[in-house]
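> Need coordinates for the below:
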Amino acid sequence: MKKLILSAALLAGLAFGAKAQTTTTSDEGGIKPVAGEVTMEANVSLLNGGVSLSNSLNQLRGRYFLSDNMAVRLGVNISYNSDAPRPDVESRTIEFSLAPGIEKHFAGTNRLSPYVGADLLFGIKNVHFEDENDRGGGIDRIEIDGSIDNGNNRGFFLIGLAGVAGCDFYVARHLYFGYELGLELSSTKLSEVETTTTYNNGSSITIKTPDESNFNFGPRVRNGIRVGFVF
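Reported below is the predicted structural model:
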């Protein structure tokens, strides 16, 4: 019941804000961005009671409007994660991705801005795992490069192309919600996995799992809603 009341209050607030903006912006040529303006956004998911990024490659995205109906855009993600679940056990993950693209916007309404566009996709992920616990059998240390725990959470290099279609709905002059879907063609090369086991007597064995490549083609549908602002 509390969630229902909160949702109703939020919708009422947005409606009031949109109505209040109508008079304020009528003399300013509308509330959509125009040539020279910049937007910043994230695609967020509110599932499971939390807020998380849910767009392609977990990126934040910026746009620059070349004209009132044409924009270039760039999605970026740079992340580093180090996890030590137990003493002498550590995993490290570094991820970087870029998605430059372009959008063509159509008339829509005074608040709704539909568009089509295209993205180039580039992504790389590096993973490393170390375990210096005594596992028995004379094993002193296990080190895995390219993966965590023998194949799980594997590193990769990705390149691709995506066609997109979506819309922005401006609830106020500098605030919008939106949704986007598309069609994606990508090639992913999974990293070679190198597992080195070192024994108490100083000897070691290295096992290599070769890299793998796969192609993907299909719809790109993301959970969540795009939330952004103009500045």
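> When you work out contacts or count neighbours from here on, use the C-alpha atoms and nothing else.
Fine.
> For the protein, which segments count as strands?
Under the criterion DSSP state E, the chain carries strands at the ranges 38-45, 52-53, 60-67, 70-83, 89-105, 112-131, 139-145, 156-172, 175-190, 193-199, 204-209, 212-221, 225-230.
> Pipe those into TSV and attach distance to residue 18 per row.
Below are these laid out as TSV (distance: least, CA to CA, whole Å):
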stretch	distance to residue 18
strand 38-45	19
strand 52-53	26
strand 60-67	23
strand 70-83	24
strand 89-105	21
strand 112-131	12
strand 139-145	53
strand 156-172	5
strand 175-190	10
strand 193-199	54
strand 204-209	57
strand 212-221	28
strand 225-230	15
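> ok, how many other residues are close to residue 38?
Counted by other CA atoms under 10 Å, the residues lying close to residue 38 total 18.
> another one to check against the first:
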Amino acid sequence: MFSGKVAIITGSAQGLGKAFSRVLLEQGGKVCLSDVNPNVLEKTYEEFKAEFADSVFSLPCDVTEKEQLREVFRRTKETFGRIDLVVNNAGIVHEVQWEKCIDINLNGTIRGTQLGLEYLRRDNGGNGGVILNMASLAGIFPVNYTPVYCATKHAIIGYTRSWALHPDAVNNGVRLVCLCPSFVDTDMIKMDDKSKYIGPDLAQSVLDKHGVMSIDKITQEFLNAIGDETNNGVSIAITKEGVKNIPSPRP
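This is a model prediction of the structure:
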């Protein structure tokens, strides 16, 4: 499905970003790994390089720095000759450092989406493709212990849905979609730093109630999302109970 195609994935040194990168490489794709943590990024790059040779390269990037992110796109196009998929995956949870949370989660996604449209759209020399933005079940339902995080994810869904309806995307072969998982077994949900929540006891109780999904489950839905050409403006809610596609309302 992805053989010969090229992806940029932010926050791909570990967690879901790393898993998404691996599955695309296993399908014969090419991936630019990008992450704010250069040490972890280098380890992931060396691991993938040993398996997939020249199908992968890496470039450290802080998505809050627009010129760093632009360089990721420029270098990917220069290295692989094309870009087919942009995954805006970088994100954090932090209710105390809330400005940082907004700048990474929301502003980083907006920056990545705008660059993705610039490089993918056919009237600008692209081949069309997919922009997948990582939202969350917290983008669909309110969450009392992470209101800022919740706000960023609601905004990502609204932003993605809006671009999915825009003629500049539709007429140039660019689809946009959101993945909205509940708790996934990554470092983001570890409770070792309770200061990032407003009411860590609330967070723990919800985590205990709803449980944690495996990364493999999200990876499969990731593949379904990018492979299904009817998915545009769709928010894909993923829980332990199942998967639900929530189409974009039309004005």
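> Let me see the TM-score of these two.
TM-score of the superposed chains, computed with TM-score structural alignment, normalised by the length of the first structure, equals 0.24; 100 aligned residues with a CA RMSD of 6.1 Å.
> quick one, which of the strands of the first structure is nearest to residue 11 of the first structure?
strand 156-172 (10.6 Å; CA to CA).
> got the contact list for the closest one?
14-15, 17-18, 21, 31-32, 111-126, 176-191 (CA atoms under 8 Å, 6 or more residues apart in numbering).
> Pull out the buried members of those residues.
18, 21, 31-32, 111-126, 176-182, 184-191 (16 or more other CA atoms under 10 Å).
> Of the strands of the first structure, which is nearest residue 9 of the first structure?
Each of the strands of the first structure has some distance to residue 9 of the first structure by CA to CA; the shortest is strand 156-172, at 15.0 Å.
> for that closest one, which positions count as buried?
In strand 156-172 of the first structure, counting by 16+ other CA under 10 Å, buried: 156-172.
> do the same with stretch 16-28 of the first structure
18, 21-22.
> For residue 220 of the first structure, state which of those is nearest.
Closest approach between those and residue 220 of the first structure, by CA to CA: residue 18, at 30.6 Å.
> mind listing what the closest one touches?
With CA under 8 Å, 6+ apart, residue 18 of the first structure has these contacts: 171-172.
> State the distance from it to residue 44 of the first structure.
Applying CA to CA, to the nearest Å, the value for residue 18 of the first structure to residue 44 of the first structure is 22 Å.
> Show me what the helix ranked longest in the second structure is packed against.
Secondary structure of the second structure read by DSSP state H shows that its longest helix is helix 147-165. Contacts defined by 3 or more CA pairs under 8 Å, 6 or more residues apart in numbering; DSSP states H and E place helix 147-165 of the second structure against helix 98-102, strand 129-134, strand 174-181.
> what's downstream of the first one, the next helix or strand?
Per DSSP states H and E, the first helix or strand lying C-terminal to helix 98-102 of the second structure is helix 108-120.
> Show me which positions of that following helix end up buried.
108-113, 115-120.
> now that helix against helix 147-165, angle please.
Calculated by axes from the mean of the first three to the mean of the last three CA atoms, to 10 degrees, helix 108-120 of the second structure forms an angle of 20 degrees with helix 147-165.
> Who are the packing partners of helix 108-120 of the second structure?
Using 3+ CA pairs under 8 Å, 6+ apart, helix 108-120 of the second structure is in contact with helix 66-80, strand 85-88, strand 129-134.
> Take these and write them to TSV, including mean neighbour count.
As requested, these are arranged in TSV below (neighbours: other CA atoms under 10 Å):
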stretch	mean neighbour count
helix 66-80	17
strand 85-88	26
strand 129-134	27
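> Tell me which of those sits nearest to residue 48 of the second structure.
helix 66-80 (16.4 Å).
> Now do that closest one and helix 108-120, the angle between them.
40 degrees.
> Which secondary structure elements does helix 66-80 of the second structure sit against?
Packing contacts for helix 66-80 of the second structure, counted by 3+ CA pairs under 8 Å, 6+ apart, involve strand 6-10, strand 30-35, helix 108-120.
> Output those as CSV; include the columns distance to residue 78 of the second structure.
Listed next are these as CSV, based on distance: least, CA to CA, whole Å:
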stretch, distance to residue 78 of the second structure
strand 6-10, 12
strand 30-35, 11
helix 108-120, 12
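> closest to residue 43 of the second structure out of those?
Closest approach to residue 43 of the second structure among these (CA to CA): strand 30-35, 11.2 Å.
> Quick check: what element follows the closest one along the chain?
Next along from strand 30-35 of the second structure, by DSSP H and E: helix 38-52.
> Show me what secondary structure element comes after that next one.
strand 56-60.
> Residue 219 of the second structure touches residue 19, doesn't it?
Yes - using CA atoms under 8 Å, residue 219 of the second structure is in contact with residue 19, at 6.7 Å.
> coming back round to it: can you list the helices and strands packed on helix 147-165 of the second structure in TSV and add distance to residue 200 of the second structure?
Output for those, formatted as TSV (distance: least, CA to CA, whole Å):
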stretch	distance to residue 200 of the second structure
helix 98-102	16
strand 129-134	23
strand 174-181	20
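> from memory residue 199 of the first structure sits against residue 139, does it?
Yes - here residue 199 of the first structure reaches residue 139: they are 4.4 Å apart, a contact under CA under 8 Å.
> if we can go back for a sec, closest to residue 179 of the second structure among the buried residues of helix 108-120 of the second structure?
For the buried residues of helix 108-120 of the second structure, the nearest to residue 179 of the second structure is residue 109 (13.0 Å; CA to CA).
> Without its sequence neighbours, what residue ends up closest to that closest one?
Nearest residue to residue 109 of the second structure, sequence neighbours excluded (CA to CA, 6 or more residues apart in numbering): residue 88, at 5.5 Å.
> same check, this time on residue 102 of the second structure
Nearest residue to residue 102 of the second structure, sequence neighbours excluded (CA to CA, 6+ apart): residue 152, at 6.1 Å.
> where's the one you found relative to residue 201 of the second structure, distance?
Counting by CA to CA, the gap from residue 152 of the second structure to residue 201 of the second structure is 22 Å.
> Same question for residue 217 of the second structure.
Distance from residue 217 of the second structure to residue 201 of the second structure, by CA to CA: 27 Å.
> what does residue 210 of the second structure give?
Applying CA to CA to residue 210 of the second structure and residue 201 of the second structure gives a distance of 14 Å.
> cool, and residue 167 of the second structure?
Counting by CA to CA - residue 167 of the second structure and residue 201 of the second structure are separated by 45 Å.
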